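[1] sequence unavailable; structure follows:
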């Protein structure tokens, strides 16, 4: 059995297969998933699991070079934003880039996979860009 906290097979496989610059998105329950992009659907019910819980576990295995948020997230200020800002200050998320929500949806077409959570706060989505450990 694995020693790290991440037990989900599909998510663990995804992270193990990432190369430098690959994009993984962790999104709320309402974010559309473009055709052809892998969906790892973790949503069970409204709010479960929340985006922060999924993000924290993903960060135990994924090296992140940078992240992308929608500008609307900063305006709406969902609860997850405080945690994301804290993780960013700790250096866990690399450099931040802000785009419009529509641009984030366009970026999702380039994602290796989209991880859907049960998060139901508007604009609570993050794109993680894979880094390298060397």
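    Structure received. Everything numeric in this text was worked out from a predicted model, so none of it was measured.
[2] C-alpha only now, for contacts and for neighbours.
    OK.
[3] secondary structure element holding the most centrally placed residue in the chain?
    A centroid search over the chain (Cα atoms, centre = their mean) returns residue 26, at 2.7 Å, as the residue closest to the centre. In the assignment (DSSP states H and E), residue 26 maps to strand 23-27.
[4] next, the buried residues of the very next helix or strand once past that strand.
    The helix or strand immediately downstream of strand 23-27 is strand 38-41, counting by DSSP H and E. Residues of strand 38-41 classed as buried by neighbour count (16 or more other Cα atoms under 10 Å): 39, 40.
[5] for strand 38-41, packing partners?
    Using 3 or more Cα pairs under 8 Å, 6 or more residues apart in numbering; DSSP states H and E, the elements in contact with strand 38-41 are strand 113-116.
[6] do I have it right that residue 72 meets residue 121?
    No: using Cα atoms under 8 Å, residue 72 makes no contact with residue 121, being 11.8 Å away.
[7] more neighbours: which of the two?
    Legend: neighbour count by other Cα atoms under 10 Å for residue 72 and residue 121, higher for residue 121 (20 against 17).
[8] another structure for you, compare them:
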């Protein structure tokens, strides 16, 4: 059995297969997932698992170079954005990597996530609880 924080075999396999600049999306329960993009569906019920729990586990495994969020999160889910920013600050402190962060319109976000290696669907029901993580290199 794997010793680390992330135990999900599908997510672990996707992260292990990622190269520099490949992306992985973590989304809320309502984020549309394009038909040709790998779906890792973790949603059990409303809020389970939460977006932030899944993000925490992924940040323990993935070297991150860049992050994209929907700009609408600023006005529609400020508490969720604060949680994300806290987690990214913790990631930076523990990893020594400082990913660039940008905000784009949600409409563009939904188009861009089609290029992800996979989209992880959580049970999150808070608005705009979605993130695209771009892989960096750990050296």
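    Alright, I've got the coordinates. No experiment lies behind these values; they were computed from the predicted model shown.
[9] if we can go back for a sec, give the contact list for the residue nearest to the centre of structure 1.
    With contact set as Cα atoms under 8 Å, 6 or more residues apart in numbering, residue 26 of structure 1 has these partners: 51, 54, 55, 114, 115, 116, 117, 125, 126, 127, 128.
[10] nearest residue to it in space, please, no chain neighbours.
    residue 115 (4.7 Å; Cα to Cα, 6 or more residues apart in numbering).
[11] which of the contacts of residue 26 of structure 1 ranks first by neighbour count?
    That'd be residue 117 among the contacts of residue 26 of structure 1, by other Cα under 10 Å, with 30 neighbours.
[12] ok so, going back, pull the most distant pair out of the contacts of residue 26 of structure 1.
    117 and 128 (14.9 Å; Cα to Cα).
[13] and what about residue 19 of structure 1, helix, strand or coil?
    coil (DSSP: H, G, I helix; E, B strand; the rest coil).
[14] residues in contact with it?
    So residue 19 of structure 1 contacts 130, 131, 132 (Cα under 8 Å, 6+ apart).
[15] what residue of structure 2 takes the place of the second one?
    Read that as residue 131 of structure 1. Aligned by TM-score structural alignment, residue 131 of structure 1 pairs with residue 136 of structure 2.
[16] residue 41 of structure 2 versus its match, what's the distance?
    24 Å (Cα to Cα, to the nearest Å).
[17] what sits against the nearest residue to residue 130 of structure 2 once chain neighbours are set aside?
    Distance criterion Cα to Cα, 6+ apart; nearest residue to residue 130 of structure 2, sequence neighbours excluded, is residue 27 at 4.3 Å. Residue 27 of structure 2 makes contact with 51, 119, 120, 121, 122, 124, 129, 130, 131 under the criterion Cα under 8 Å, 6+ apart.
[18] excluding chain neighbours, what is closest to residue 122 of structure 2?
    The shortest distance from residue 122 of structure 2 to any residue other than its chain neighbours is 4.6 Å, reached at residue 43 (Cα to Cα, 6+ apart).
[19] and residue 59 of structure 2, by the same measure?
    Of all residues not flanking residue 59 of structure 2 in the chain, residue 91 sits nearest, at 6.8 Å (Cα to Cα, 6+ apart).
[20] what does residue 38 of structure 2 give?
    Here the residue nearest residue 38 of structure 2, using Cα to Cα, 6+ apart, is residue 118, at 4.5 Å.
[21] who's in contact with that neighbour?
    By Cα under 8 Å, 6+ apart, the residues touching residue 118 of structure 2 are 14, 23, 24, 25, 37, 38, 39, 40.
[22] any idea how far residue 72 of structure 1 is from the equivalent of it over in structure 1?
    Aligned by TM-score structural alignment, residue 118 of structure 2 pairs with residue 113 of structure 1. As for residue 113 of structure 1, its distance to residue 72 of structure 1 is 22 Å (criterion: Cα to Cα).
[23] which residue ranges of structure 1 form strands?
    With DSSP state E as the criterion, structure 1 has strands at 23-27, 38-41, 64-70, 95-99, 113-116, 126-130.
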